[in-house]
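# for reference, the sequence and a predicted model appear below.
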Amino acid sequence: MKKCLLLAPLFALLLQGCGVTMTQYEPNFDNVQRLKQTPPLQPVSQANVTAASGQGSLMVRANPISSPNGSIPEHVQAAITQELKLAGLLNPQAPRRLDVLLVKNDLTAGVGSGNGTLAARFTLLKDNAVVFDATKEVSSVWSSSFFGPIAIPNAANAYNPLVRDLLKSLYSDPLFIKALK
């Protein structure tokens, strides 16, 4: 019985792990090209990302997943800002502003597979009038593990592809492109 009690904390550690910092988002070439292919688009002054209640952080198996940018909304904001800048669509004096609200932000790491969902409401304003308003959602599934030290980093590594796919969904929306013209 005593041996079982001694093994319980070790077993718990194997299942869990520790907090992980995800990698920096790298701008996606296809996303940037998608924006560049439909000129002339008008620039935005900024992208401002916030999170709905309970959606501003990530936990996987009770371990925090953090961003090198600080918070998760700042991580998504940096991604959007980088891609808009590379596409030549960022100008601080522009009359358009993109407000983003993270409405679903979830990563799980099961024993055999992990899954994640990222959803955001995108509102493009021109001189404080709404010209585009839509919610986009993306999901992903990846290989996971029984062991936390493998499963948790795998989940953290799956977040940037979710961000990339969410932005691709936005940039592919003809109504968003029309609102930028």
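That came through fine.

# could you use CA atoms for every contact and neighbour count after this?
Fine.

# and the residue most central in space within the chain, what element?
Nearest to the mean C-alpha position of the chain, by CA atoms, centre = their mean, lies residue 163 at 3.6 Å. Using DSSP states H and E, the element containing residue 163 is helix 159-171.

# take the one below as the second:
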Amino acid sequence: MAAALLTGCASFIAPPYSPHFETLDSLKKQPIDKVAVGQVQPTDPAAPVNRITLRGSSLSSPHGTFAKYLEKALEQDFKELSVYDPAASTRVDATIVKNDIDISGINTGTGVMEVEVKVHRGTEQRLKKTYQATTEFPSSFAGAVAIPKGQAEYGNLVRSLLRKVYEDQAFINALKK
């Protein structure tokens, strides 16, 4: 493993997603209808947003693509809220526009994620909005320190993005009964 870190050919897996429970608790107080999660795009593993490199090492999703990671995070959150129903007429679709963890800095790493979210009820589009989240975390010049920190940050980046979505009144209104 140490040799792989030095040569930059190791592959790392993003950590499992964990929700921001305070945000979900706030969302639980809203009269939200049952929600389905449509497919999150792009599904092509070769798409640039589905490929993250950490100083020559690849960061992969435990679900195959980062689009599927986001899809599973949405499903997990809606299940936690007890509003998830794959057959619901209200559906959330998403397209990842930007998705990156940057550990090229000497002391600081950053993450950026931008996602276009659409909410449909039947054939009516109730929301089409782009959300962006950024994170900043302590990193290091040493790859053996920076790479695991970048790997660990991915879950925080997705949580930060979804927090912005869930706190947006336009998104809440689109999901209301």
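Now that the structure is in, tell me what you want to look at. Everything quoted here is computed from the prediction, not taken from an experiment.

# overlay them and tell me the TM-score.
For this chain pair, the superposition-based TM-score is 0.88 by TM-score structural alignment, normalised by the length of structure 2; 171 aligned residues with a CA RMSD of 2.2 Å.

# re the thing from before, what distance do you get for the closest residue to the residue nearest to the centre of structure 1 other than its chain neighbours to residue 45 of structure 1?
For residue 163 of structure 1, ignoring the flanking residues on the chain, the nearest one in space by CA to CA, 6 or more residues apart in numbering is residue 76 at 6.8 Å. Note on residue 76 of structure 1: its distance to residue 45 of structure 1, by CA to CA, to the nearest Å, is 16 Å.

# neighbour count: these two, which is higher?
Higher neighbour count among residue 76 of structure 1 and residue 45: residue 76, with 25 against 18, using other CA atoms under 10 Å.

# could you find the counterpart of that one in structure 2?
Per TM-score structural alignment, the equivalent position to residue 76 of structure 1 in structure 2 is residue 70.

# in what helix or strand does its match lie?
helix 66-80.

# residues of that helix that come out buried?
Within helix 66-80 of structure 2, the residues scored as buried using 16 or more other CA atoms under 10 Å are 66-78.

# please identify which of these is nearest to residue 19 of structure 2.
residue 77 (6.5 Å; CA to CA).

# quick one: contacts for that closest one?
19, 24 (CA atoms under 8 Å, 6 or more residues apart in numbering).

# can you classify residue 136 of structure 1 by secondary structure?
Of the three states, residue 136 of structure 1 takes strand under DSSP: H, G, I helix; E, B strand; the rest coil.

# buried sites along stretch 143-150 of structure 1?
Residues 144-145, 147-150 are the ones in stretch 143-150 of structure 1 that count as buried (16+ other CA under 10 Å).

# counterpart of residue 63 of structure 1 over in structure 2?
Using TM-score structural alignment, residue 63 of structure 1 sits opposite residue 57 in structure 2.

# elements contacting the helix holding residue 163 of structure 1?
Helix 159-171 of structure 1 sits against helix 29-36, helix 72-86, strand 113-126, strand 129-143, with contacts defined as 3 or more CA pairs under 8 Å, 6 or more residues apart in numbering; DSSP states H and E.

# wait, which of those is closest to residue 168 of structure 1?
Per CA to CA, nearest to residue 168 of structure 1 of these: helix 29-36, 5.7 Å.

# how big's the offset between that closest one and structure 2?
Superposing on structure 2 places helix 29-36 of structure 1 at an average distance of 1.6 Å from its equivalents, by mean CA distance after the TM-score superposition for structure 1.

# where does that helix end up in structure 2?
Under TM-score structural alignment, the match for helix 29-36 of structure 1 is residues 21-28.

# what's next to the matching stretch, contact-wise?
So stretch 21-28 of structure 2 is contacted by 77, 80-81, 163, 166-167, 172 (CA under 8 Å, 6+ apart).
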